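Asks: only geometry, no sequence info:
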């Protein structure tokens, strides 16, 4: 596995490089968003995952992630030293696959890196499967071959995280899905204490659905989880 580390903190970079090298993982370090974007544009296929710090001089991690997503779906895990939810929300909205708050346990970071790569490989296998599925609800179509959502033939922008959550709801209409279950199925990891990433994704999805007239699509079942309430039709390609 080849990891691109993007952080202007040289101590953090050195620590991560030493840690991952113990597991025989290749690492490459750059200290700015500009350098990361330039490197990935020319050699994105050389890397399996990006570890990207939010707070950097020059182009911040949020903007760097946003620009990377214009040309690549490479898995991205973001690091932040802030406890504020807004940073997490923005990171996930611009396309980050996961995040960790500094200081962190390197073993937990290692586990999360493996999980997002595993998810990425699963998604690649799905996209190469001949029996791709589209899901229709109302005037909306979720196309799994392109991971896109359309409303009345108009493209609705959604992040990778929101796509996964919506797809899992559409696969299980009328079924109560717990937060633990949603986390495991859409992020391939267990729900941790104070982890609000799944709630953030659902909140973002609800806003998208509300904007196109489906404010009641996801029902909160207090003490149990969430349930998709609209009829869903599946079509195999």
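Replies: Noted; the coordinates are in hand. Predicted model only: the values in this text are computed from it and were never measured.
Asks: CA atoms for contacts and neighbours, from now on please.
Replies: Noted.
Asks: For residue 44, see how far away the residue nearest the centre of the chain is.
Replies: Central residue of the chain (Cα atoms, centre = their mean): residue 97, 2.6 Å from the mean position. From residue 97 across to residue 44, the span is 17 Å (Cα to Cα, to the nearest Å).
Asks: So which residues of this structure form strands?
Replies: Using DSSP state E, the strands found in the chain span residues 2-6, 26-30, 49-53, 76-80, 98-101, 133-137, 140-143, 148-151, 154-156, 218-221, 225-228, 233-236.
Asks: Show me what the shortest one is in contact with.
Replies: Taking Cα atoms under 8 Å, 6 or more residues apart in numbering as the criterion, the residues outside strand 154-156 that touch it are 148-150.
Asks: hmm, 6 Å instead?
Replies: Residues outside strand 154-156 that contact it (Cα atoms under 6 Å, 6 or more residues apart in numbering): 149-150.
Asks: Second structure follows, compare the two:
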């Protein structure tokens, strides 16, 4: 049974969501403050985190910023306004997905299933499989990445994206393909999630001195170059 942590100060909503997800065979733990949630995340292992944005004391963005300093747990942000700025900021800070409130419980369930499915597929049936290119090395078995021996800290979604790009280096991956492979859903109009995750991957590679290895094919998708120019 998968265990999910829900951080939200809305006690009524957390009760309803917990009840619904428990009926769907998930174990749910709740923190009504981000401070308590961060403490729980340091002490316990969870399969996924549902994190509200609008909370007193510190908001969900600051909680996510602190979380990413010690954990790569898959995160779905619950954004009250559905504002593009909120979505983009959450993805930049390392969220794997977002869902604007109010949302349909079945939509949330579908997002959770897709996220957990991706996480499981990355760790299942992989034995000592190494991918190497441009100084980048990925060990799928241990779910770790490095550049010239230096650790590359990636979220689960970023890791999945880089794996697929490396496996198909020199080939175009359309946005539709990547959305299905990495986000577990069809590409929706005006959804910038994929672009933001790609931006994060590029930024983290650039910090390690790896630039211009992921090409944008305008109107089509992305490609990891097989040989650097």
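Replies: That came in fine, so what should we check first? Remember, predicted model here, so these are calculated numbers, not experimental data.
Asks: Residue 95 of structure 1 touches residue 159, doesn't it?
Replies: Yes: with contact defined as Cα atoms under 6 Å, residue 95 of structure 1 and residue 159 form a contacting pair (5.4 Å).
Asks: The longest helix seen in structure 2: which residues count as buried?
Replies: With secondary structure taken from DSSP state H, structure 2 has its longest helix at helix 105-123. Under the neighbour-count criterion of 16 or more other Cα atoms under 10 Å, helix 105-123 of structure 2 has 108, 111-112, 114-116, 118-119, 122 buried.
Asks: can you put those in a markdown table and add distance to residue 222 of structure 2?
Replies: As requested, those are arranged in a markdown table below (distance: Cα to Cα, whole Å):
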| residue | distance to residue 222 of structure 2 |
| --- | --- |
| 108 | 28 |
| 111 | 24 |
| 112 | 26 |
| 114 | 22 |
| 115 | 22 |
| 116 | 25 |
| 118 | 20 |
| 119 | 22 |
| 122 | 21 |
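Asks: Distance check, the aligned residue in structure 2 for residue 178 of structure 1 against residue 123 of structure 2.
Replies: Aligned by TM-score structural alignment, residue 178 of structure 1 pairs with residue 174 of structure 2. Residue 174 of structure 2 is 24 Å from residue 123 of structure 2, where distance means Cα to Cα.
Asks: hmm, back to that, pick the most buried one from the strands of structure 1.
Replies: strand 49-53 (a mean of 26; mean count of other Cα atoms under 10 Å).
Asks: Next, the angle from that strand to strand 26-30.
Replies: Orientation check (axes from the mean of the first three to the mean of the last three Cα atoms, to 10 degrees): strand 49-53 of structure 1 against strand 26-30 gives 40 degrees.
Asks: chain center to strand 49-53 of structure 1, what's the gap?
Replies: Relative to its chain's centre, strand 49-53 of structure 1 lies at 12 Å (Cα atoms, centre = their mean, to the nearest Å).
Asks: Could you list the residues in contact with it?
Replies: By Cα under 6 Å, 6+ apart, strand 49-53 of structure 1 touches 3-7, 61, 75-79.
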